[in-house]
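A.B. asks: Sequence and predicted model, in that order:
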Amino acid sequence: MSDLHLESGGDDGPAVLFLHGSGASGAVWKPVLERLRESGTRYRWLVADLPGHGRSGHREDYSPEGYADAVSAALVGLLGENASLNVVGHSLGGLVGMTIADGTHGVTVESLAVIAMKVAWTEEELARRSALADRPIRILPEEKEARELFGRISGLRGPAFTDEDRAGGVTARDGGYALSADPGITRAAPATGPELAARMLKVTCPVELACGDHDPGIDPADMAEVLGHPVTVLPDAGHNVHIERPDLIADLVERALGR
């Protein structure tokens, strides 16, 4: 039985899988799903908590293939072998989506949208990231404090999100509460230039790339050069475009569906 948390809803239209970024959970897509509901878009949505995140189990393998294998197995279990779907991935979720879309994971990807993918890292950034894996787990006495911490890390703040949304990233531990995410997700080095380019070359479906115009960690020119597709720069948004400008991501989904 899969220990990957996968939710589904909506109509009998085309399926759209939403994949979140590192340190977050599937709840980050709530504003986009609400926009699509308001617009009357008929589709079936699927939202996963990636392995080591949210309500999904921890694993040893947090490589792109490890993530993709886990997500694909859950998809095949729910939809059946060779089911067709569209994929929207933010940051890490974009990398997982690229890997699933290589035609070897038992599902057929009709379109892929990659949002805010970091394609280059400095040595300082890599050192900070690696150090997170060995940092002692922070235990908080109150569940409310842990939920607030997860909200700050994941972007689940503001009126669009509830305590229940944030609870998906928290677990009881050692007489208190901690984030449910596995610290080990940052132990493996992130994929960069040549690896990302090679993975994108294996993707055969239509691809759309996008990032926010105020994203401090993403250079759209670098993203376009490495991934080999033009990047749409979305206005008035930082890294979490799907939270800050869900209308723009909903538009992107509707374009992929031909609406």
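C.D. replies: Received the coordinates, thanks.
A.B. asks: make it CA atoms for all contacts and neighbour counts henceforth
C.D. replies: Noted.
A.B. asks: I'd like to know how far residue 17 sits from residue 238.
C.D. replies: 22 Å (C-alpha to C-alpha, to the nearest Å).
A.B. asks: whoops, residue 122 was the one
C.D. replies: In terms of C-alpha to C-alpha, residue 122 sits 20 Å off from residue 238.
A.B. asks: Pretty sure residue 129 sits in a helix.
C.D. replies: Yes - per DSSP: H, G, I helix; E, B strand; the rest coil, residue 129 lies within a helix segment.
A.B. asks: In contact with it, which residues?
C.D. replies: 186-187 (C-alpha atoms under 8 Å, 6 or more residues apart in numbering).
A.B. asks: And for residue 179?
C.D. replies: Neighbouring residues of residue 179 by C-alpha under 8 Å, 6+ apart: 138, 146, 150, 169-171.
A.B. asks: Of these, just say which sits nearest to residue 12.
C.D. replies: residue 169 (29.4 Å; C-alpha to C-alpha).
A.B. asks: residues near the nearest residue to the closest one once chain neighbours are set aside, how many?
C.D. replies: Spatial nearest neighbour of residue 169, chain neighbours left out: residue 54 (4.3 Å); criterion: C-alpha to C-alpha, 6 or more residues apart in numbering. By the measure other C-alpha atoms under 10 Å, the count of residues near residue 54 is 28.
A.B. asks: before we move on, what about residue 181?
C.D. replies: Neighbours of residue 181 (other C-alpha under 10 Å): 25.
A.B. asks: alright, now check it against this:
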Amino acid sequence: MKIVLTGLTLLLALSGIGACVHSAVYTSNVEEKYPPIGSMVDVNGKPVHVIEAGEASAPPVLMIHGASANAREFTFTLAPLLQDDFRVLMADRPGHGYSGRPEASETLEVQAAQMAGVLRQLAPEQKAVIVGHSYGGAVALRLALDNPDLVSGVVLLAPVTHDWGGGGETWYNKIAGPPVIGPIFSQLVPLVAPSMVKSGIDGVFDPKDAPDGYYSDAAVGLLFRPPSFRANADDMNVLQDELAAQQDRYPELSMPVVLFSGARDTVIDPKLHAGKIKHQVGGFELVKLPDTGHMPHHHHGDEIADVIRRLAARNDDQSS
């Protein structure tokens, strides 16, 4: 019996070592394939990776990506539509893409503080239009709440804005989050997740089709590096509590807020999030997209770009 137990222990140890080696190789390969394509901005002692498009002298637009993503999400969608008129700043959130992760980065406060630091360094004494997709919408709102001096308007794309009352958490985020089992589980992720997520991307875009080459263009593979996967899990595991603490502050928002909501969204409940915030913000505008799901910027980019231009022009009028 002792020999059997010793053999099992050795087998488990070898399996663990194998998983660690595989994850290290995966990380090296995926970072070689999708290297940082922006610059590093030091904010609160941690680097924030910022991809830029457009002229540095143009009015700023800051784009904040959602969960399981990185700043490349906007490089082939909204940025090309705006770069002739704006300085488009696309930032990796803490622990995602190539941004460092300060302490307590699972909180919306710290997430927003890192984004605010980017604006204060790259666009000082200017107000920016803030664009947030999904989880990034919650960060965009917190940025506007905590730093209204930096924000001329907010554009929300299928955002999560309110506590949804429990449930809906994914099993893999629950496992990846805890301090003991989480790091072990995250080492196994590169073994299976990349092939699984490729087949599941269509569900996020449903009822539209995912763009050809989306997995590569958005560098989705960066998510499955163990530290990034755990960062994403930590963000999601506390999101409901974070939103419950934030949602009562929305009446403080004095700038215009425009929300693009896909009626066929299966990732979040648009009636819950859009339906609640529209009663809390004075300068609120809801754009309903009847045949769109959770990725409106891929199929309604021109409409979103027009709204960004309108909010920026409004800020120019008020400043002159």
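C.D. replies: Done, it's in. Predicted model, so just to flag it, every value in this text is computed and none were measured.
A.B. asks: about what we covered before: just checking, which of the contacts of residue 179 of structure 1 belong to helices?
C.D. replies: Using DSSP state H, the members of those that fall in helices are 146, 150.
A.B. asks: For the contacts of residue 179 of structure 1, could you give me TSV that also reports neighbour count?
C.D. replies: Formatted as TSV, the contacts of residue 179 of structure 1 follow (neighbours: other C-alpha atoms under 10 Å):
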residue	neighbour count
138	12
146	25
150	27
169	27
170	23
171	18
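A.B. asks: I'd like the contacts of residue 179 of structure 1 as CSV, with distance to residue 206 of structure 1 appended.
C.D. replies: CSV is the format used below for these (distance: C-alpha to C-alpha, whole Å):
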residue, distance to residue 206 of structure 1
138, 42
146, 40
150, 34
169, 33
170, 36
171, 39
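A.B. asks: Out of the contacts of residue 179 of structure 1, the closest to residue 80 of structure 1 would be?
C.D. replies: Of the contacts of residue 179 of structure 1, the one sitting nearest to residue 80 of structure 1 (C-alpha to C-alpha) turns out to be residue 169, at 28.4 Å.
A.B. asks: Distance check, that closest one against residue 19 of structure 1.
C.D. replies: In terms of C-alpha to C-alpha, residue 169 of structure 1 sits 15 Å off from residue 19 of structure 1.
A.B. asks: Next: residue 12 of structure 1.
C.D. replies: Following C-alpha to C-alpha, the distance that separates residue 12 of structure 1 from residue 19 of structure 1 is 20 Å.
A.B. asks: do the same with residue 216 of structure 1
C.D. replies: 21 Å.
A.B. asks: now swap in residue 171 of structure 1 and tell me
C.D. replies: From residue 171 of structure 1 to residue 19 of structure 1 the distance is 21 Å (C-alpha to C-alpha).
A.B. asks: Equivalent analysis for residue 182 of structure 1, please.
C.D. replies: 17 Å.
A.B. asks: Neighbour count for the two, which is higher?
C.D. replies: Using other C-alpha under 10 Å, the more surrounded residue of residue 182 of structure 1 and residue 19 is residue 19, with 29 against 19.
A.B. asks: For the more buried one, list the residues it contacts.
C.D. replies: Applying C-alpha under 8 Å, 6+ apart, the residues contacting residue 19 of structure 1 are 26, 47-50, 87-90, 93-94, 96-97.
A.B. asks: Okay, and which of those map to helices?
C.D. replies: Reading helices off the contacts of residue 19 of structure 1 with DSSP H, I get 93-94, 96-97.
A.B. asks: between the residues you listed, which is nearest residue 133 of structure 1?
C.D. replies: residue 93 (19.3 Å).
A.B. asks: neighbours around the residue mapped onto the closest one from structure 2, how many?
C.D. replies: If you follow residue 93 of structure 1 across to structure 2 using TM-score structural alignment, you land on residue 136. Using other C-alpha under 10 Å, residue 136 of structure 2 is surrounded by 28 other residues.
A.B. asks: From residue 212 of structure 2, how far out is residue 136 of structure 2?
C.D. replies: 24 Å.
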